[in-house]
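Asker: pasting the structure only:
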């Protein structure tokens, strides 16, 4: 990275530090004026069935046995959830909504800091987070749904590989990295009230740093569909098994996974067209399912968003390690 580019990124980070302080004050406001106090009584409701991270936004999942939960999202070694993103030359983010074949870009974690990218018809490509400073060409402006972020350009070799696979051309796309240790994105307008704070917005996630879905809810949805969908079609970090009712997670306020990781339910996960794309075949459903069916009964009454919700968005309130099979607890409100 050039000295001028490095200076620009560092200046942006400096501004972000000030924003982080303000976000911290905002968090304290919610904690003390809206009774955001971590519960001391819990009841078990299920267990963590599957644990996922998505190193590249809108690309394939990596299933994990364990991971660290931090403010930005799930971390495995030096690899963070959705810390990489693909943009056009103009800086505009692209996703599988427009390019479904992005789902078939499969990252594999190797060691502490490395990924191997694979895709149909392409040679595997190695990526090392520790080498970003050597391979990058400086910082660029990325446009993410009306929000502009200064991000790190990952280098020509990745741009060419992605452009060839996604566009069938030698150029046109760029791979960029989220270079900050704190969230920088504004809160989405659909979540501007309540307990959602700026500290919950994560890296390149659409809304928040964590997403949970109850497998019972997906199973209930599948009873309404001609073609059942897999749990993974909803791209959550946490797929959980419970003995309770479908959609009961809507009403959970506090969630603990394992011994230490504590989360706040900050709102429903309102669904775009992405769940209409099969993650394994990268094909879009011809009848716009399951979104079409979800719209008939899962539009949340009184919500700002008119999109249907399934699963919940979460913000981290206590950092910790999570493992597959961990018990899931919610606040115990009984006397």
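Answerer: Everything's here; your move. Quick caveat: nothing in here was measured; it's all calculated off a predicted structure. Numbers count the residues shown, from 1 in each chain.
Asker: drop to CA atoms for contacts and neighbour counts, all remaining ones
Answerer: Fine.
Asker: Please tell me how far residue 60 sits from residue 108.
Answerer: Going from residue 60 to residue 108 by C-alpha to C-alpha, to the nearest Å gives 9 Å.
Asker: helices or strands next to the helix ranked longest in the chain in the packing?
Answerer: If you go by DSSP state H, the chain has its longest helix at helix 3-33. Helices and strands touching helix 3-33, as assessed by 3 or more C-alpha pairs under 8 Å, 6 or more residues apart in numbering; DSSP states H and E, comprise strand 139-144, strand 147-153.
Asker: try it against this one:
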């Protein structure tokens, strides 16, 4: 029996996650406490997106929601308060995430200075436009439409608990330390699946909500970054290389499945829910 064991949002792309007990499901991802997954993003002054790939210290930037604001903390600096209410006429900045361009709301000079101090590089914080949509590729969805905010590819990332257990079994066998689930930055963690069974699922259903895995998640070096300290360590991908490459992605090492919402947008997921699963073959 598959059950939902973790729900995680990442309000600021590539920064720390925010674990929640319940979350509403939208076509463009999870939302909880008035914020959406990957609703904010850090960019260069010219608008190019930033991630832990270049700035692993982003892992130590921790968002939380409190009294109508997103409070952001990081070691050695005062907490930054970002009101959730949107200004009537925000300044905008054209930003780039992979091949997509978005007219995003600029969060102002004070936020830019705060994040610049934390990362040691000039940057701007931007917010996805209210009511906007960033369509995702239909190449992997059999033509089904979907959208995301500032997520890399699709609105949800799913990983089974057993998959991490298998990874850690192989890491220990190679004399390496086990890694926690946060290295892989999922939105949905599911108990009760076989190792990497998520690769072969057609859908997961909870009431009216239908989550459809569509594309294996090709991994970059971020799983090497300790999410508590922002310090890179041994890269588990060298161990994964032996058995987790996918020919359909040109031999990329893959862990987890990118998913779209196939039905039930507006519904709520909660920890402990039973998920009905079906295989894609």
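Answerer: Received, thanks. On a predicted model such as this, the values are computed, not experimentally measured, just so you know.
Asker: hmm, back to that, neighbour count: residue 60 and residue 108 of the first structure, which is higher?
Answerer: Remark: of residue 60 of the first structure and residue 108, residue 60 carries more neighbours, 24 against 18, as counted by other C-alpha atoms under 10 Å.
Asker: Contacts only, for the corresponding residue of the second structure for that one.
Answerer: The alignment partner of residue 60 of the first structure in the second structure, by TM-score structural alignment, is residue 16. Residue 16 of the second structure sits next to 10, 58-63, 227 when contact means C-alpha atoms under 8 Å, 6 or more residues apart in numbering.
Asker: Of those, which is the nearest to residue 200 of the second structure?
Answerer: Residue 200 of the second structure lies nearest to residue 10 out of the contacts of residue 16 of the second structure, by C-alpha to C-alpha, at 25.7 Å.
Asker: does residue 182 of the first structure count as helix, strand or coil?
Answerer: Using DSSP: H, G, I helix; E, B strand; the rest coil, the structure places residue 182 of the first structure in coil.
Asker: any idea how far residue 13 of the first structure is from it?
Answerer: Taken as C-alpha to C-alpha, the span from residue 182 of the first structure to residue 13 of the first structure is 9 Å.
Asker: neighbour-wise, which of these two wins?
Answerer: The neighbour comparison of residue 182 of the first structure against residue 13 (other C-alpha under 10 Å) goes to residue 182, with 21 against 18.
Asker: Can you show me the helices along the second structure?
Answerer: Per DSSP H, the second structure carries helices over the ranges 109-119, 161-173, 237-240.
Asker: Mean per-residue distance, the last one versus the first structure.
Answerer: Pointing back at helix 237-240 of the second structure there. By mean C-alpha distance after the TM-score superposition for the first structure, the fitted helix 237-240 of the second structure averages 1.1 Å away from its aligned residues in the first structure.
Asker: So which elements touch that helix?
Answerer: If contacts are counted by 3+ C-alpha pairs under 8 Å, 6+ apart, helix 237-240 of the second structure sits against helix 161-173.
Asker: Mind giving me the packing neighbours of the helix it packs on?
Answerer: strand 188-191, helix 237-240.
Asker: Recalculate using a threshold of 10 Å.
Answerer: strand 2-9, strand 188-191, helix 237-240, strand 252-263 (3 or more C-alpha pairs under 10 Å, 6 or more residues apart in numbering; DSSP states H and E).
Asker: what does it contact?
Answerer: Helix 161-173 of the second structure has contacts (C-alpha atoms under 10 Å, 6 or more residues apart in numbering) with 4-6, 174, 176-181, 184, 189-198, 236-240, 244, 255-256.
Asker: which of the residues you listed count as buried?
Answerer: 4-6, 179, 181, 184, 189-193, 195-196, 198, 236-237, 239-240, 244, 255-256 (16 or more other C-alpha atoms under 10 Å).
Asker: Same list, the helices of the second structure, but as JSON lines with distance to residue 77 of the second structure please.
Answerer: Below are the helices of the second structure laid out as JSON lines (distance: least, C-alpha to C-alpha, whole Å):
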{"stretch": "helix 109-119", "distance to residue 77 of the second structure": "8"}
{"stretch": "helix 161-173", "distance to residue 77 of the second structure": "34"}
{"stretch": "helix 237-240", "distance to residue 77 of the second structure": "33"}
